[in-house]
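Undergrad: Provided below are the primary sequence and the corresponding predicted coordinates.
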Amino acid sequence: MSTPSRVAIVTGGSRGIGREVAERLARDGLAVVIDYAGDKAAADSAVAELTATGAQVLAVQGDVADEVAMQAVFDQAEERFGGVDVVVHCAGIMPLSPLADLDLAVLDRVLRTNVRGTFVVDQLAVRRVRAGGAIVNFSSSITRFARPGYAAYGASKGAVEAMTLILARELRGRDVTVNTVAPGPTATDMFLDGKSDELIARIAAEPPLERLAQPGDIAETVAFLAGPGRWVNGQVLYVNGGAI
């Protein structure tokens, strides 16, 4: 197997937006390491689909908030493909509840996955990504929509945005960009689960483009940041069809 010129790690890459990102980067010729939390069947399916297209791809299980597990993911990326150039951190969880009713154990789980997980992945990325590379985190347009029920999730994503802006400036001189993509409502299982058809239709009508995003819409923005968008750095890109 030839050594690819560029290599990406995509956390949460077995499902939803993460899977579409993995596929999109593979189409650009990157070797892709898919990190997944626990759904091995979904990860194996993603690997099979990408391998069938001729892509170089590897799936590795790892909890994003566990620094030892994630170090192993980066180690395997380097051992298999020779290095790491792009890290796209898509993994996250989104339990919903009014702030007054939220079980604090759930809050702790959200903060562990979404905040600590981003910190762990970014810390490893800083140490491993080669010059000319890119780190892409994921926030959410909920930080501006401010919808009821999203207090824990929105707070965690606000932290991601702060980390991104600071880290971009800490990497002065490294030729590595750091940005965050903040999607609006996107047609993934995580967004659609538990919502009525009426609510989904109402939310879909909000953007001027009058539809939900598809995962591919978000993946195109990531591919730009991971590739030609070198002069975009230290930014939060709200990718929501103009809803805000």
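TA: Here it is on my side, so go on.
Undergrad: all contacts plus neighbour counts: C-alpha atoms, from now on.
TA: OK.
Undergrad: tally of neighbours for the spatially closest residue to residue 35 that is not a sequence neighbour?
TA: Closest residue to residue 35 apart from its sequence neighbours, by Cα to Cα, 6 or more residues apart in numbering: residue 11 at 4.5 Å. When neighbours are counted by other Cα atoms under 10 Å, residue 11 registers 33.
Undergrad: Can you give me the separation between residue 11 and residue 117?
TA: 10 Å (Cα to Cα, to the nearest Å).
Undergrad: Also residue 142?
TA: 19 Å.
Undergrad: between the two, which one's more packed in?
TA: Between residue 142 and residue 117, residue 117 has the larger neighbour count (other Cα under 10 Å), namely 24 against 21.
Undergrad: Just say helix, strand or coil for that one.
TA: With DSSP: H, G, I helix; E, B strand; the rest coil as the basis, the three-state label of residue 117 is helix.
Undergrad: Residue 91 now?
TA: Residue 91 ends up coil, using three-state DSSP.
Undergrad: Show the end-to-end separation of stretch 234-244, please.
TA: Span of stretch 234-244 from end to end, Cα to Cα: 20 Å.
Undergrad: Use this one as the comparison:
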Amino acid sequence: MSKVAIVTGSNRGIGFGIVKALCQRFDGVVYLTSRDELRGKEAVAKLKYMGLKPEYHQLDIADKSSVEKFRDHIKEKYEGIDILFNNAAVLDTEVDSRTYEDAKRVIDNNYRSIFYLKELIYPLIKNNGRVINISSDCGHLSNIRNEYWIKRLSKPDLTEADVNEFVEWYLESVKNGTYNCDDIADEGTIPSYRVTKVALAALTMVHQRELESKNISVNLIQPGLVRTDLTHGVGFFSVDEAVETPLYLALDAPPTLKGAYVWYDKKVIDWYDSKSDCYFKLSSMSS
């Protein structure tokens, strides 16, 4: 049976670039997925015009029924999955957004959706498969300034329950008006996105332990500030440049690289160094 690679949220931006690069290098089937079917099929048409041959399937990772349909499709056509890129994500509507509705939207899409994937898609990942979680500098622990949560998220026996409580703590603080911007780096800009990316990083460590028995690697990539629609065209890297390290993690990295927070230059960064300068700075968007 064919090898299979899947990229969530890949009708544009980094996700689209990863699909394009995989189609050029991966010896197997590459799935471009998107929440909006029309936009997804338009993206596939662009790649086919380039002579590439991705497969397409609609996938809204925040909708369990959509994930179930995709799971059933993959099970019917293939034996399993070799590579999974968790790329789909949304951003706060404003840099200093404080609304509960916006916070919940970001958390549902960027964080809670991972549990649908874990329940329905992760069991299809073959032995020695690879999961690459697309993050950003917003995902480094130094984005959090609350000492209690820094300590708790750093513990070696971290569980999903710990990470859930961290996310719920933030969401409740927004809901009841107790949110303190001093708990988040850079004066609390884009707080919901930071919280979800830090939480995803923490889950990376947890899920690596859980998938170790199948020798599956779960790693996190910070691709740098990339010129995409999400960044409104601001960034230091083009999409083609930014996909080099994600592709390295999928195809070339040694199988011993596991549970790592990898910088855009392929260097492994200490995610637990909460005093580091790795956190996102809004000023970088205008520099």
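TA: Right, received. Where do you want to start? As the structure is a prediction and not an experimental result, all values here were calculated from the model.
Undergrad: Wait, the residue nearest to residue 35 of the first structure touches residue 88, no?
TA: Yes: look at residue 11 of the first structure against residue 88 with Cα atoms under 8 Å: they come within range, at 6.4 Å.
Undergrad: circling back: what's the overlap in contacts for residue 11 and residue 117 of the first structure?
TA: residue 64 (Cα atoms under 8 Å, 6 or more residues apart in numbering).
Undergrad: dump the residue contacts of the residue nearest the centre of the first structure.
TA: For the first structure, residue 90 is the residue whose C-alpha lies nearest the centre (Cα atoms, centre = their mean; 1.7 Å). Residue 90 of the first structure is in contact with 10-13, 17-18, 137-138, counting by Cα under 8 Å, 6+ apart.
Undergrad: Make CSV out of those residues and add secondary structure and distance to residue 125 of the first structure.
TA: Formatted as CSV, those follow (DSSP: H, G, I helix; E, B strand; the rest coil; distance: Cα to Cα, whole Å):
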residue, secondary structure, distance to residue 125 of the first structure
10, strand, 11
11, strand, 12
12, coil, 16
13, coil, 16
17, helix, 20
18, helix, 17
137, strand, 11
138, strand, 15
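Undergrad: a markdown table please, covering these and showing distance to residue 73 of the first structure.
TA: Putting these into a markdown table (distance: Cα to Cα, whole Å) gives the following:
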| residue | distance to residue 73 of the first structure |
| --- | --- |
| 10 | 10 |
| 11 | 10 |
| 12 | 12 |
| 13 | 13 |
| 17 | 20 |
| 18 | 16 |
| 137 | 17 |
| 138 | 19 |
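Undergrad: does residue 7 of the first structure really touch residue 79, like I thought?
TA: No: applying Cα under 8 Å, one finds residue 7 of the first structure not in contact with residue 79, separated by 11.5 Å.
Undergrad: Is there a neighbour count for the counterpart of residue 98 of the second structure in the first structure? I'd like the number.
TA: Under the alignment (TM-score structural alignment), residue 98 of the second structure maps onto residue 102 of the first structure. The number of residues packed near residue 102 of the first structure is 15, by other Cα under 10 Å.
Undergrad: which among the contacts of residue 90 of the first structure gets closest to residue 224 of the first structure?
TA: Of all the contacts of residue 90 of the first structure, residue 224 of the first structure sits closest to residue 137, with 13.6 Å by Cα to Cα.
Undergrad: Give the aligned equivalent of that closest one in the second structure.
TA: Here residue 137 of the first structure is matched to residue 133 in the second structure, going by TM-score structural alignment.
Undergrad: ditto for residue 71 of the first structure
TA: Using TM-score structural alignment, residue 71 of the first structure lines up with residue 68 in the second structure.
Undergrad: In which helix or strand does its match reside?
TA: Per DSSP states H and E, residue 68 of the second structure falls inside helix 64-77.
Undergrad: Quick check: that helix compared with the first structure, mean distance?
TA: On superposition with the first structure, the mean distance recorded for helix 64-77 of the second structure (mean Cα distance after the TM-score superposition for the first structure) is 2.2 Å.
Undergrad: ok, and the closest non-adjacent residue to the match of residue 71 of the first structure?
TA: Once flanking residues are discounted, residue 68 of the second structure sits nearest to residue 120: 6.6 Å by Cα to Cα, 6+ apart.
Undergrad: what residues are up against that neighbour?
TA: Under the criterion of Cα under 8 Å, 6+ apart, the contact list for residue 120 of the second structure reads 67-68, 71.
Undergrad: Mind doing that once more with 10 Å?
TA: Contact analysis of residue 120 of the second structure by Cα atoms under 10 Å, 6 or more residues apart in numbering lists 64, 67-72, 114.
Undergrad: So of the residues you listed, which two are at opposite extremes in space?
TA: 72 and 114 (17.5 Å).
Undergrad: So for the two, which residue has more residues nearby?
TA: residue 114 (20 against 13).
Undergrad: Just give the nearest non-adjacent residue to the more buried one, would you?
TA: residue 61 (7.6 Å).
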